[in-house]
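1. Okay, here's the prediction I keep looking at, along with the sequence it came from:
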Amino acid sequence: MDSTLALATFAMVLLGDAIPPGNPVRLSLPDVFVVVVGIVGSASLFLHRDRPRLTTGFTTACALVLALTGVQLNPLLQAPCLVSLFLLALRTDRRTARVGAVAATTSMLAASLVHGSGGVSWGVFTIGLISWTLLPGAVGDAMRSNTEYLAAAEARATLAEHTREEEALRRVSEERVRMARELHDVVAHHVALAATQARTVTYLMRHHPERAPEMMDNLCDSTDEALRELRATVGLLRQRNDTDSPRDPAPGLAQLPDLLSSFERAGLRVEVSTQGDRQPLSPGVDLTAYRVIQEALTNVTKHAGTVVARVRLAYTPNWVTVTVVDDGRAVLPASRPDRVPGYGLIGMRERAHSVGGRLQAGPRPEGGFSVTLGLPTHRTAQHPAHEEVSHP
């Protein structure tokens, strides 16, 4: 390509020198000096890829040599300079291209002052000279801008594709955490109750066999409920067009009496109190409140060693506070080296943060353990800066 470009440029120089001024029909033999300068200027185009500025300077110098030696100025004789101006605009930035075009135009205008305009009026000659020297730079700049635009569009498309992939991976990760949290709450609750009831059945069979069948029925009910909730949770992974997928609504505070009844069957008595007017909750907040109460009472059943727990719901216009406390042993995972830490507290905090709430959990100074959950009644509600949040 570079060889073809150089040969075509040299051919234009020969053609421009062969056409005598004032008689474009009759051709003459090219001047030897013009041929030599044309060869040098055309050969310098081989440097345009690595040194476009040097190429432009060299071809402009050749054009000035021709002009200062009395050779008639015309676009064909200045072909190496014009081509180098085009390549300069194509290879470099806009400022460099403008400087090169202005320098070449100024030099040729100065040379024309020395040897005249060849019989053409000065105004027409100046307009023509400016036009043919500035046109290559404008064309080259337009082509470079178009190339840069296409490259930027391709880069944006690539970035958008990568962003979509990262967003998809992030959503998959969040969904996995959400499903793991949901399964943990369901399994931990029902397995803890079933284990407590199974131990109670063993005790009753030894000391009060007449009461064992009732507790066994409660154990069966707990396992059936566990299977039902597991089926509902795992059913979320089914295809949308699967007619066998469950249609049960997500649990909320409306199902709180049934939840407390399951704990009472396991031997844990739960006292519930409500403060303030009940406010409507969004589905996410309602589910979060239910699951945190479920997990907190499950931890009481497993670790506290008490038969009484208290749940308090405090409503304000924009905030609901859920408090679960007990008077048993405040056992933290870090204080039990023989026990592998679970994900109960982690899951509760993640649930609270996912709907814009906050959670505090820890031992009480007077004994026992407390879990305090603050949730906005609406997803856009902000945590009140001066509004009192209930604590045990």
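-> Yes, it's here.

2. switch to C-alpha atoms for all contacts and neighbour counts from now on
-> Noted.

3. where's Leu373, which helix or strand?
-> When secondary structure is defined by DSSP states H and E, Leu373 falls within strand 369-376.

4. One more: Glu161?
-> Taking DSSP H and E as the definition, one finds Glu161 inside helix 122-207.

5. Just say helix, strand or coil for the nearest residue to Pro136 once chain neighbours are set aside.
-> Leaving aside its chain neighbours, Pro136 sits nearest to Phe86 (4.5 Å; criterion: C-alpha to C-alpha, 6 or more residues apart in numbering). Following DSSP: H, G, I helix; E, B strand; the rest coil, Phe86 is assigned to helix.

6. my read: Phe86 touches Gly137, true?
-> Yes: proximity of Phe86 to Gly137 meets the contact threshold set by C-alpha atoms under 8 Å, at 4.8 Å.

7. Can you name the residues that contact the closest residue to Val139 other than its chain neighbours?
-> Counting by C-alpha to C-alpha, 6+ apart, Val139 lies nearest to Phe86, which is 6.8 Å off, once chain neighbours are set aside. The contact partners of Phe86, taken as C-alpha atoms under 8 Å, 6 or more residues apart in numbering, are 136-141.

8. Second structure follows, compare the two:
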Amino acid sequence: MTSPASDAATAGSASGPGAAATRRMLARVGVRTPLGRDVVLAAVWAVVTVALLGALLATGELGTAPSASLGASAPQLVVMTLLAVVQYVPLALRRVRPVGVLLVIAVVQAALLTILPSGVALWTAAPVIAAYTVATLRPTRVAVRAVLAAIGVATIGAVVGATDLIVERLDWATTTVTPRGDLFGDGPSGVVVETLALVSTAVLVNGVSAAVGSWVALRRVHDHDARARAAESVEHQATLTRSAVAAERTRMARELHDVAAHHLTGLVVQAGAAERLVDGDPERAKESLRSVRAQGRETLDALRSIVGILRETGDDASGTAPVPGLADVTDLVDAARASGAVVEVHRSGTLPSLPPLADVTAFRTVQESLVNARRHSPGAVVELSIDATVDRLTVVVENDLPSGGGAAHTPGYGLVGMRERAALVGGELEAGVTQAGRWRVALSLPVEADPSSPAGGAA
């Protein structure tokens, strides 16, 4: 079983724009699986290592000549090259069995150290890649044990190689090898120094690679957790928004009940009057029927408008409470002033007779805006403007922001409800900070009915 940390590391084991570009390039040639990519990695590094050895041979740095800086016999060069290539083969399974791959590579590395003469050591990229992979794909405790085991195996190879035990038994000694005394001192002390140097190299190669791998794994776990928290936060916010919208729709459904009850009551009364007058006063009966038809059409339009947005009706509303409208705004203003708010009201034009749902929308917008101003900017001056034209009614509520600035007014669920109400009746609602640094809520509603009552002067 793997830990969450290793799962996150595995998920991001080939992340980043460079890795993505490499995957796309390999996919074009048919290499699309992690195993296939690791086979390509092993092959590329094997070719690079052979090329480097060839370059050293070509320049005379490595070879059998007496002038070579790194002298070795011909059999040693052949075996060294073969082992260097073989060391990359296990990398094809580095994601599947990272610990086993590291140990196999460590054994091959120990073999390299044993067959080479004193003063010559070859380290390929295979131990680096293997130690890095173990640290990124396995828990820290497992990675530490695997790296220590690899260092232990390399230490055995270093001790055997420093004493020339294998080289002497194979009779691979050559006069081109630099004597140990020239590099590491004479006698047993030279063996100790060379062994310590080889062991230190093993510690650095495996330890540093594993440390880098652990750091990369921790970073990937951190990024994975951050993305998970961000996704959870977004989902939580979406849940809250859905809950707020559902609650607002439920409240709107209750108000629709009141609107429908109001109209249907009038329809019943006028239908009864028409029934009584149909014989004695046909003209008045016709007038009552025309009124019934008009109110029925208005009620039907309201129902058709709201059914497109409501998905749940919520609890059944009870009673026939009066539906609030713009005519009740004065009561809202008086209540706000009684609570200590400074509210200035400006009216222009003649207040139209709005459909009931639009009238409720205008009332609720003013109500919510006054509540928000009192909540977010207590003591600030609030200006309420009601502007009526032939085809439009505009309601604007502005208030000063607190000394902290516009951050106090953050978009909330009240604005969601106001916008939904406005859209329901074909209106528009805008809310935000003005260039003058004030918070402004503007509702614009279409007017289809004839004006019926004066707007009056400033309150």
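-> Sure thing, it's come through. Since the model is a prediction, treat every value here as computed from it, not as a measurement.

9. Drop the TM-score for these two in here.
-> Once the chains are overlaid, their TM-score stands at 0.45 when taken by TM-score structural alignment, normalised by the length of the first structure; 243 aligned residues with a C-alpha RMSD of 5.3 Å.

10. thinking again about what came up before, can you spell out which helices and strands pack onto the strand holding Leu373 of the first structure?
-> Helices and strands touching strand 369-376 of the first structure, as assessed by 3 or more C-alpha pairs under 8 Å, 6 or more residues apart in numbering; DSSP states H and E, comprise helix 283-299, strand 319-326, helix 344-354, strand 358-363.

11. just to revisit the earlier point, name the member of the contacts of Phe86 of the first structure with the most neighbours.
-> Neighbour counts for those (other C-alpha atoms under 10 Å) peak at Gly137, which has 26 neighbours.

12. Against Glu295 of the first structure, how distant is that residue?
-> The span separating Gly137 of the first structure from Glu295 of the first structure equals 73 Å under the rule C-alpha to C-alpha, to the nearest Å.

13. what's around the residue nearest to Ser291 of the second structure when sequence neighbours are not counted, how many residues?
-> In space, and not counting its chain neighbours, Ser291 of the second structure is closest to Gln270: 7.5 Å by C-alpha to C-alpha, 6+ apart. Here the number of neighbours of Gln270 of the second structure (other C-alpha under 10 Å) works out to 19.

14. go on, Glu264 of the first structure?
-> Using other C-alpha under 10 Å as the criterion, the residues surrounding Glu264 of the first structure number 15.

15. That one against Glu271, yeah?
-> No: applying C-alpha under 8 Å, one finds Glu264 of the first structure not in contact with Glu271, separated by 10.5 Å.

16. ok, which stretches of the stretch 151-300 of the second structure are helices?
-> 165-169, 180-184, 187-280, 282-307 (DSSP state H, counting those that start in this stretch).

17. ok and the helix holding Glu161 of the first structure relative to helix 344-354, angle-wise?
-> Angle, helix 122-207 of the first structure to helix 344-354, by axes from the mean of the first three to the mean of the last three C-alpha atoms, to 10 degrees: 140 degrees.

18. Can you spell out which helices and strands pack onto whichever helix or strand comes after helix 122-207 of the first structure?
-> Proceeding C-terminally, helix 122-207 of the first structure gives way to helix 212-234 as the next helix or strand, assigned by DSSP H and E. Taking 3+ C-alpha pairs under 8 Å, 6+ apart as the contact definition, the neighbouring helices and strands of helix 212-234 of the first structure are helix 122-207, helix 256-265.
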